[in-house]
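Engineer: need a structure here:
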Amino acid sequence: MSKIPVTVLTGFLGAGKTTLVNHILTAEHGHRIAVVENEFGEIPIDDALVLRSDEEFFEMSNGCCICCTARTDLIDILRKLIQRKDRIDRVLIETTGLADPNPVAQTFYADEEISEHFALDAIVTLVDSKHIGQHLDGAGVGHQAVDQIAFADRLVLNKIDLVGEAELADLRERLRGINATAEILTSNYSKVDLADILGVGAFNRIVHPAWLDEQEHFHDPAVNSVGIELDSAVDGDLDETALREWLGRLTAEHGDDLYRLKGVLAVREDARRFVLQGIHRIFELRPAEPWGRDSRGSKVVFIGRDLDRASLVAGLRTCARA
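Structural biologist: Presented below is the predicted three-dimensional model:
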């Protein structure tokens, strides 16, 4: 049986996360979606949408969604979903506005039972177009807002009706300085095409090589991106053992500051592309489809705080010389 895809929805306070959840719950998508509120307290969903119950799970009025609140550990909630007789189609996890999405994302790699049944599909970050600038500039909370943007596979610029075109363009450039690889969507009242945020396979697909094109532009001083590209014909392929050892040391020593790593790699004596995905101290390197007409080579992007470009380039090149 295929794994159940999981979307993590994050964003700073007031960005429109709950409005997006309501949009998903009331949409005619035909899927059974389990919505997990990763916080304590009442479920922040309009009363009209929820059939009241003292139980942890709520059947939604449109008949195709479930909602639960993480009063216990997230892993316990997911295990209960596994045990349900009626299989769900996907899981949506809404984090609190001040949350770091990293611990939630790592759940799907660190726990063997959870990783067997669930697959992290994408991290979607909502951005309040009107107020995000002051959040990014603010002391203390600025780091949380930056972290949420840096982790994203999809950025949804919400409330665009409250800003002008020039302000929106400036915001896009600033976000590109924090996260050069995430696709940027726009919305009002969190109305987005669900196909753009659900089932995108960001953690399970080969990203187009164009994600290296903008790595050097508009860097935010708090977070930077480092893109590295090696041509197999010139630099050589990577030794898999050396690569895994280097990535292990890198994530162990610098995991706190290394938000995301992703890449498409050419491994020596293997006709397949290798896909790299990582979050802080957890990384996955797995084979994918064979190389086609594209030039064989290795492309990697690192996103984090105070990343040392020279050291990262030297480390990756060492794996090609091993």
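Engineer: rest of the way, CA atoms for contacts and neighbours
Structural biologist: Will do.
Engineer: right, and the helix or strand after the lengthiest strand in the chain?
Structural biologist: Counting by DSSP state E, the longest strand found in the chain is strand 118-128. Per DSSP states H and E, the first helix or strand lying C-terminal to strand 118-128 is helix 132-137.
Engineer: how about residues contacting that next one?
Structural biologist: 141-143, 145-146, 171 (Cα atoms under 8 Å, 6 or more residues apart in numbering).
Engineer: and this one, please, so the two structures can be compared:
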Amino acid sequence: MGNGLRGPEVPDREQLAMSPHTPQDLVPVTVIAGYLGAGKTTLINELLAHDHGRRLAVLVNDFGAVNIDAALIADHDGQTISLKNGCVCCSIADELGDALDQVLTLEPAPDQIVIEASGVADPANVAAYGQGWPGCRLDAVVVLADAETVQAKSRDQFVGELVVRQLRRADIIMATKRDLVTEAGLTAVTGWLAVTAPGAPILTRRAGQLEPELLLETTQPIDRPRRQPSPAGNGPAEPAFDSAVVEVDGTLDRDRVEAAMADWPESVLRVKGILRFNGAAGGLHIIQRVGRRWNIEPAPNSLDPSRSGTLVVIGLPGTLHHGDLTASLLS
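Structural biologist: Predicted coordinates for the structure are as follows:
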């Protein structure tokens, strides 16, 4: 992967079977993908510098392109940069598996791993590592699309097929450089993205606008919606996202919860929480959803039972209707 020409090989069955971990203690992996020039490195730089309270291990292809303020660096050994906020940035070099093994041995362990995919890689190849590499589990595939150029690139006879395939691998699509297009142009490109990659939530972003809650796994309620500047820069701030805490008492029917996870609209970006099921599938379970993809896993025995009955839901502004979300879990 170091030469940027192809994605890594998918781990084989023997490698995956060797993992001693249970699903609950695996480190979540977020893949940041998108064609060349979509803004991946800019986003990575902002993630590393942001005060988001998480120990991130960020794996990048081009170590020299990461431009970190010297005041934030605690140590730099040539292949790894350690930051004062607890994050580390490592070079993928020639083998993604080796880089993952390296960061998984860090003390203290990272809260989350972020992988910058090559601009010409198929995100599915990179996501295969997050899904199955020993010690890891896939959190999300976030594909960036340059709002100014993505449609033209999708029609290119040489790279168009790759650009479209990258978009269709996404759990979440982020249209970048929104400040370089008009509002009409932004509406047109987001509409095109919705048709090209149906079902994937579509966010928009301008440089300097970072919302870690949308990119990284979260388990904590969010006090209030974050706000981003208005398109003209002089109007009232627009909410970047909404959040809701859905609380339910007692035990729930697993089939009903699975149907709700599948049916909740694309505007629901992330869900994380703990519910108790009745019947043969009873007990505490961890529920997660990112974009269209969701999963339910048994909770560890060490989990505090008082934490059950709560889901943290993050969605597009004005789209989270608390009563409807709750009713869908109970009906």
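Engineer: the strands in the stretch 101-250 of the second structure, which residues?
Structural biologist: Along the stretch 101-250 of the second structure, counting by DSSP state E, counting those that start in this stretch, strands occupy 112-116, 136-146, 172-176, 202-204, 227-228, 238-239, 242-247.
Engineer: average distance between the longest one and the first structure?
Structural biologist: Its match in the first structure and strand 136-146 of the second structure itself, once the structures are fitted together, sit a mean 0.9 Å apart by mean Cα distance after the TM-score superposition for the first structure.
Engineer: what residues in the first structure pair up with that strand?
Structural biologist: Alignment of strand 136-146 of the second structure against the first structure: residues 118-128, by TM-score structural alignment.
Engineer: and what of the fifth one?
Structural biologist: Matched against the first structure by TM-score structural alignment, strand 227-228 of the second structure finds no partner residues.
Engineer: just checking, what packs against that strand?
Structural biologist: strand 238-239 (3 or more Cα pairs under 8 Å, 6 or more residues apart in numbering; DSSP states H and E).
Engineer: coming back round to it: between the strands of the stretch 101-250 of the second structure, which one is nearest to Gly86 of the second structure?
Structural biologist: strand 112-116 (11.5 Å; Cα to Cα).
Engineer: now do the helix or strand where Gln15 of the second structure lies: everything it contacts.
Structural biologist: Applying DSSP H and E as the criterion places Gln15 of the second structure in helix 13-17. Outside helix 13-17 of the second structure, the residues that touch it by Cα under 8 Å, 6+ apart are 132-134.
Engineer: tilt between the longest strand of the first structure and strand 90-95?
Structural biologist: Computed by axes from the mean of the first three to the mean of the last three Cα atoms, to 10 degrees, the angle separating strand 118-128 of the first structure from strand 90-95 equals 50 degrees.
Engineer: so what does strand 118-128 of the first structure touch, helix or strand wise?
Structural biologist: With contacts taken as 3+ Cα pairs under 8 Å, 6+ apart, strand 118-128 of the first structure sits against strand 4-11, helix 102-110, helix 141-151, strand 154-158.
Engineer: hmm, back to that, of the contacts of helix 132-137 of the first structure, just the buried ones, PyMOL syntax please.
Structural biologist: Applying 16 or more other Cα atoms under 10 Å to the contacts of helix 132-137 of the first structure leaves a buried subset, and the PyMOL line that selects it is:
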select buried, resi 142+143+145+146+171
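Engineer: format the contacts of helix 132-137 of the first structure as JSON lines; extra columns: distance to Ser129 of the first structure.
Structural biologist: JSON lines is the format used below for these (distance: Cα to Cα, whole Å):
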{"residue": "Val141", "distance to Ser129 of the first structure": "16"}
{"residue": "Gly142", "distance to Ser129 of the first structure": "15"}
{"residue": "His143", "distance to Ser129 of the first structure": "17"}
{"residue": "Ala145", "distance to Ser129 of the first structure": "12"}
{"residue": "Val146", "distance to Ser129 of the first structure": "14"}
{"residue": "Leu171", "distance to Ser129 of the first structure": "8"}
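Engineer: just to revisit the earlier point, centre of the chain to the longest strand of the first structure, how far?
Structural biologist: Averaged C-alpha coordinates place strand 118-128 of the first structure at 5 Å from its chain's average position (Cα atoms, centre = their mean, to the nearest Å).
Engineer: next one: stretch 151-162 of the second structure
Structural biologist: Distance, stretch centre to chain centre, for stretch 151-162 of the second structure: 25 Å (Cα atoms, centre = their mean).
Engineer: next one: stretch 44-52 of the second structure
Structural biologist: 14 Å.
Engineer: so where in the first structure does that stretch end up aligned?
Structural biologist: With TM-score structural alignment as the criterion, stretch 44-52 of the second structure aligns to 21-29.
Engineer: show me where the second structure has its helices.
Structural biologist: In the second structure, the helices defined using DSSP state H lie at 13-17, 40-49, 96-104, 123-132, 150-154, 160-168, 183-196, 212-215, 254-263, 322-330.
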